[in-house]
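Trainee: Fold the stuff below for me.
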Amino acid sequence: MPERMRVLTVVNALALAGAEKFGCELAMSLSSQFEVQLVALRDVNLSQAEQLRARLTDAGIRCYELHKKPGPSPKTLLQLRRLVRRFRPHVLHTHSTSSDFYGGLLARANPKIKWVSTLHNKLVWPRFERLGRPIDRTLFRRADAVVGISKQTIDWAKQTYALPQEAFHVVLSAVDVNKFQHANSDKETTRRQYDVPADAIWAVMVGNRSPFKGVDVAIEAIKSLEQSERSTLWVTSIGGEHIDPAYSETLRKTLKQQPLLPVQLRPPSGDIPSVLQAADLFIMPSRMEGLPVALLEAQAAGLACVATSVGAIGEVIEDGVNGLLVPPDSPAALCAALSRLVNDTKLRKQLASNATEAAEQRFTHERMAKQYTKLFEALM
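Mentor: Here you go, the predicted model:
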C-alpha cells in the first residue's frame, strides 16, 4: 500500500478569521486525502481556539499550539524542528507572515521537504519594511510553490519573488457554502440576541475592528442617511478589538455622542452562519483587503453585499450583479449604496440571489481542496 502523503500546516493562531481560519479549514478539507497535522504559533482567542481544536480533532488532525510570544523566537524554531523530525512531512504548508518566516527557515534546513506558501494579501511585515522585505525575498527563494488566494495577490508575488513562473498558482479562497446556506438558525431568536428591531433591515459587518476595516467610514455613511432610512436600518459590527483597542474606543466614543445612531459593536461570534442567515445586508467598508473570507461567507449566505473596491474584492463582486462596489474612504458613496439597498427591495433580493449562485460556482471547499491536492501531488 503506498505511503500517504504527510502535510504539516502552520498558521499564526487558532482563530475564526482571515488566514488562520482559512488554513485550519483547508487542513480539514485535505485530511481525507492526506495525513495532516497542524501547528498554531501563538494564542489569540481562547474560546475560538477551543472551537477550532475540537473541529480539527474530529477531522483526525493532531494540533500543536506553541504559545509563541511577540517577536522573533528561537524557541519556536526549535519546537518546529522537533515536530518536523517526528512527523517527517512531505509538504510544509504555511499561511501569512509569521508562519512563512519560520516555515522558510525550516525548509532551508530540510531540502527534501516541499514548501508551499499561501499568500493572503500583499503586505509583508509592514512595520518592518526595510528589514522585512529583504528577509522575506531571501526566504522565498527556497519556496517550491507560492499560491495566491486571488489573481491580484499572485500578480504581486510574481513581481516580488525570484522564482520560476511555474512556481506561482492561483487558488481562490473558499467557504463551506452548504453551512452558510443551511445554518440551523432560528432567525427571530438570533435577531433578538442582537437587539434588532422587529421590522428593521439588519446589516452586518464581520471582521476584527481596526482602521483597515473602515468601520468609522460606515458610521459616517449611516449618519448621512435620511432619517427615514436610518429608522429602517440596524447595523451590527461583529469582531475582536485586540488588533487596535484604541481604534475601537474611538468608535465607542463616536457612537456614545450619537445615541440615536442604529449601530452597535459586538464581540466575535462563534455562530456567524446563523447571524448571516438572519441578516439582510452585508457591509464591508475596508480600506485594505486581500480576498476576505467574510465577504465570501456573506455571498454564500445569500446576502446583498456592499463593499469597497480594494484588494481582490473586485474579483468577487461584479458591481450591480452580485453586489455593489464603492470607493474606499468615501462615506458619501457608501451612504448612496446603502440608500439604494434600503429603498429597493427588488434590487436587494436580486443581488442576494446572484451572490448565492456565484458562491456555489466559484468558492466551495470541494473546488479548493481538489486544486491543492493536485498541486501537492505534482510536487512529489
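Trainee: alpha carbons only for contacts and neighbour counts from here, please
Mentor: Will do.
Trainee: Beyond the longest helix along the chain, next helix or strand please.
Mentor: In the chain, assigned by DSSP state H, the helix with the most residues is helix 345-362. Downstream of helix 345-362, the next assigned helix or strand under DSSP states H and E is helix 365-379.
Trainee: Which elements pack onto the longest helix of the chain?
Mentor: helix 293-300, strand 304-308, helix 331-343 (3 or more C-alpha pairs under 8 Å, 6 or more residues apart in numbering; DSSP states H and E).
Trainee: Name the residues that touch the first one?
Mentor: When you say that, I think you mean helix 293-300. Applying C-alpha atoms under 8 Å, 6 or more residues apart in numbering, the contact partners of helix 293-300 are 17-18, 22, 173-178, 180-181, 206-207, 273, 276, 282, 284, 305, 316, 352, 355-356, 358-360, 363.
Trainee: rerun at 6 Å
Mentor: 177, 180, 355-356, 359 (C-alpha atoms under 6 Å, 6 or more residues apart in numbering).
Trainee: I'd like the distance from that helix to the chain centre, please.
Mentor: Centroid separation between helix 293-300 and its chain, computed with C-alpha atoms, centre = their mean, to the nearest Å, is 9 Å.
Trainee: Next, the buried residues of that helix.
Mentor: Neighbour-count burial for helix 293-300, with 16 or more other C-alpha atoms under 10 Å as criterion, is recorded at 293-300.
Trainee: Is it possible to get JSON lines of those residues that adds distance to residue 12?
Mentor: Below are the buried residues of helix 293-300 laid out as JSON lines (distance: C-alpha to C-alpha, whole Å):
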{"residue": "293", "distance to residue 12": "16"}
{"residue": "294", "distance to residue 12": "18"}
{"residue": "295", "distance to residue 12": "21"}
{"residue": "296", "distance to residue 12": "21"}
{"residue": "297", "distance to residue 12": "21"}
{"residue": "298", "distance to residue 12": "24"}
{"residue": "299", "distance to residue 12": "26"}
{"residue": "300", "distance to residue 12": "26"}
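Trainee: and this one, so I can compare the two:
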Amino acid sequence: MGPVAFVLKGYPRLSETFIAQEILGLMRRGLDIRIVSLRHPTDAHTHPVHDEIARLSKASVLYLPEYLHQEPMRVVRGWWRARRMPGYRQAISAFWADLKRDLTRNRIRRFGQALVLAAELPAGTVRLHFHFLHTPASVTRYAAKMQDLPWSGSAHAKDIWTSPEWEIREKLTECDWLVTCTAHGAEHLKTLAADPGKVHLQYHGLDLTRFPPAPDRQAATGRGGGGPVTILSVGRAVPKKGYDDLIDALAALPKDLDWRLIHIGGGKKLKALKARAAEKGLSSRVDWRGAQPQEKVLAALRKADLFVLASKIAGDGDRDGLPNVLMEAQSQSVPVVATAVSAIPELIRDGKTGLLVPPGDPAALSAALARALADPELRRRLGAAGAERVRKEFDAAVELTDLARRFGLPGDVEAA
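Mentor: Okay, here's the model as predicted:
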C-alpha cells in the first residue's frame, strides 16, 4: 500500500495530542503516513509522541507555504505542474465556485497551497486525508481533484460548527468517508450529508500506555487546616474554554475553603485572565504555568485533587468537542467538574463519574466546586468511577481498530 498524505493545519501542536496519538497508532499498524502541514509550528515544546512519530516517519513533514507571498516561485512551480494534471480543470472549477461564495484571501490561499501539495505529493500516494473540516479539508479537496485521488477526513469541533453549511454539504458529497469524534457532531453532520452513511462516530479515546494507573493520594480536606485542595485546569486561554467563568466561580467560593488553582496552557486571552484573577484577589491562589509538554501535564494530573474545565459556546459558534484532557484527568482518578456542553456529557455522567453544570453559569460552577472541595469522599468516589469508565470504554487502541480498517489495514495487528 502506498503513502497516505495527512493534511493538518499545523504540526506539531501541543493542543492536538489526539491527532498525534492517532497518527502514531496508525503508523504502528503499518500505514505509511506522510504529514503535510499548512503552518509551521509555533509551540516551544513538543510531546514525546511527536518524537516517536519522527522516528517512524519515512519522510520529513511537508510544510506548504503558510502565506503565498512568502514563497511565490514555489506556488508558480506548483501551478505549472498541476495545470497538466488529470483533474486540474475540475479543481479550478470548484475553486471558482467556492470563491464566488467566499470572496476572501484565505480562500485564494487554500487553492495556492493545494497547487503546491498536488505538485509535491510523494510518488505513489494513494489517498489524502484531512484533519479538520475547514481549511485543511479545502486544501485536500482541491489537491485530490487535481491528482484524481480518493480523499477522506476527520472532523472535530470548531470546524463543524463554524464552517458554512453549503461547504460542509459539498465536501461530504465528494469525500469517500468522514469520521468525527463525538456523537453530538456526528448527528449534526449526518443532517447535512446527502448520504448520512458516509459519516462515522470515532472517539479518539486515550492511549492508556501513556497514562499509567493513578498513584495513591493523601486526600486534602479543603478546610480545617488539612491543606489546600489542588485544582488543575488544562486548556488554551480562548473564549470557548470559559476561563472567565472559572475565575468568577473561584472568586465566589466560600472563604473558609482552602484551595489553589494550577492552569496549564497558552492562548491569546491569558494576559486578560491573569488581570481578571488579580482584580478578584486571586493572584496568590493561581499558578499560571503556560503551555507544557505532555509529560509535565501528566505529572500535574498525578498530583491534582480536582480537575475543572468550564467550556462553553463562544460568540462565533466555536466550541469544544470532547476534550481529551478530561479523559486524561479521569485516567488518573482525578474527579472532574465540567460543563454540560457539546459532547462532554458523552464522557461524564453527572453525579456518577463527575459533576456537570450548565455552560456559562459561574454561580452553578462555583457551587459544584464548593461541593467537591469540601467533600474528600465525593472526590474519591467520582475519581475512581471516572477512571474505571475511561479504561473500559475509551481505550484508543480499541477505538483505532475501525479507523485502521477504513485505511485498508487489519486494524488489530500492530507492526513490529
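Trainee: returning to what we had before: I'd like the helices and strands packed on helix 345-362 of structure 1 laid out as CSV, including distance to residue 122 of structure 1.
Mentor: Below are these laid out as CSV (distance: least, C-alpha to C-alpha, whole Å):
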stretch, distance to residue 122 of structure 1
helix 293-300, 16
strand 304-308, 17
helix 331-343, 25
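Trainee: Figure out which of these is closest to residue 116 of structure 1.
Mentor: helix 293-300 (20.3 Å; C-alpha to C-alpha).
Trainee: Just name the closest of the buried residues of helix 293-300 of structure 1 to residue 4 of structure 1, please.
Mentor: The closest of the buried residues of helix 293-300 of structure 1, once distances to residue 4 of structure 1 are taken by C-alpha to C-alpha, is residue 293, at 29.9 Å.
Trainee: What separation is there between that closest one and residue 284 of structure 1?
Mentor: Applying C-alpha to C-alpha, to the nearest Å, the value for residue 293 of structure 1 to residue 284 of structure 1 is 11 Å.
Trainee: ok, now residue 5 of structure 1?
Mentor: Applying C-alpha to C-alpha, the value for residue 5 of structure 1 to residue 284 of structure 1 is 39 Å.
Trainee: So between the two, which is more surrounded?
Mentor: Remark: of residue 5 of structure 1 and residue 284, residue 284 carries more neighbours, 27 against 15, as counted by other C-alpha atoms under 10 Å.
Trainee: corresponding residue for the more buried one in structure 2?
Mentor: In structure 2, the residue paired with residue 284 of structure 1 according to TM-score structural alignment is residue 309.
Trainee: Identify the residue nearest that match in space, chain neighbours excluded?
Mentor: Leaving aside its sequence neighbours, residue 309 of structure 2 sits nearest to residue 338 (C-alpha to C-alpha, 6 or more residues apart in numbering; 4.9 Å).
Trainee: what's the answer for residue 53 of structure 2, then?
Mentor: Distances taken as C-alpha to C-alpha, 6+ apart place residue 24 nearest to residue 53 of structure 2, at 5.7 Å, with adjacent residues excluded.
Trainee: in which helix or strand would I find the aligned partner of that neighbour in structure 1?
Mentor: Matched by TM-score structural alignment, residue 24 of structure 2 corresponds to residue 28 in structure 1. Element membership of residue 28 of structure 1, judged by DSSP H and E, is helix 18-30.
Trainee: Pull the distance from that helix to the chain's centre.
Mentor: 10 Å.
Trainee: Please enumerate residues in contact with that helix?
Mentor: When contacts are defined by C-alpha under 6 Å, 6+ apart, helix 18-30 of structure 1 is touched by residues 11, 13, 15, 59.
Trainee: follow-up on the earlier one: so what's the residue count around the residue nearest to residue 53 of structure 2?
Mentor: Neighbour tally, residue 24 of structure 2, other C-alpha under 10 Å: 20.
Trainee: what do you get for residue 100 of structure 1?
Mentor: Residues near residue 100 of structure 1, counting by other C-alpha under 10 Å, number 26.
Trainee: again with residue 57 of structure 1
Mentor: 12.
Trainee: What of residue 285 of structure 1?
Mentor: Residue 285 of structure 1 has 29 neighbours, counted by other C-alpha under 10 Å.
Trainee: ok, now which ones touch it?
Mentor: 214, 307-308.
Trainee: What lines up with residue 62 of structure 1 in structure 2?
Mentor: The alignment partner of residue 62 of structure 1 in structure 2, by TM-score structural alignment, is residue 59.
Trainee: separation between its match and residue 365 of structure 2?
Mentor: Using C-alpha to C-alpha, residue 59 of structure 2 is found at 47 Å from residue 365 of structure 2.
Trainee: Residue 58 of structure 2 too?
Mentor: 48 Å.
Trainee: Same check on residue 51 of structure 2?
Mentor: Residue 51 of structure 2 is 38 Å from residue 365 of structure 2, by C-alpha to C-alpha.
Trainee: Show me which of these two is the more surrounded one.
Mentor: residue 365 (29 against 11).
Trainee: Residue range in structure 1 corresponding to stretch 78-87 of structure 2, please.
Mentor: Across structure 1, nothing matches stretch 78-87 of structure 2 (TM-score structural alignment).
Trainee: Share the number of residues neighbouring residue 112 of structure 2, please.
Mentor: Using other C-alpha under 10 Å, the number of residues around residue 112 of structure 2 comes to 25.
Trainee: and if you look at residue 227 of structure 1?
Mentor: Residue 227 of structure 1: 11 neighbours (other C-alpha under 10 Å).
Trainee: What strand or helix carries the equivalent of it over in structure 2?
Mentor: In structure 2, residue 227 of structure 1 lines up with residue 255, judged by TM-score structural alignment. Assessed by DSSP H and E, residue 255 of structure 2 sits outside every helix and strand.
Trainee: Repeat that for residue 12 of structure 1.
Mentor: Per DSSP H and E: strand 6-13 holds residue 12 of structure 1.
Trainee: mean shift between that strand and structure 2?
Mentor: Its aligned residues in structure 2 lie a mean 1.8 Å from strand 6-13 of structure 1 after superposition (mean C-alpha distance after the TM-score superposition for structure 1).
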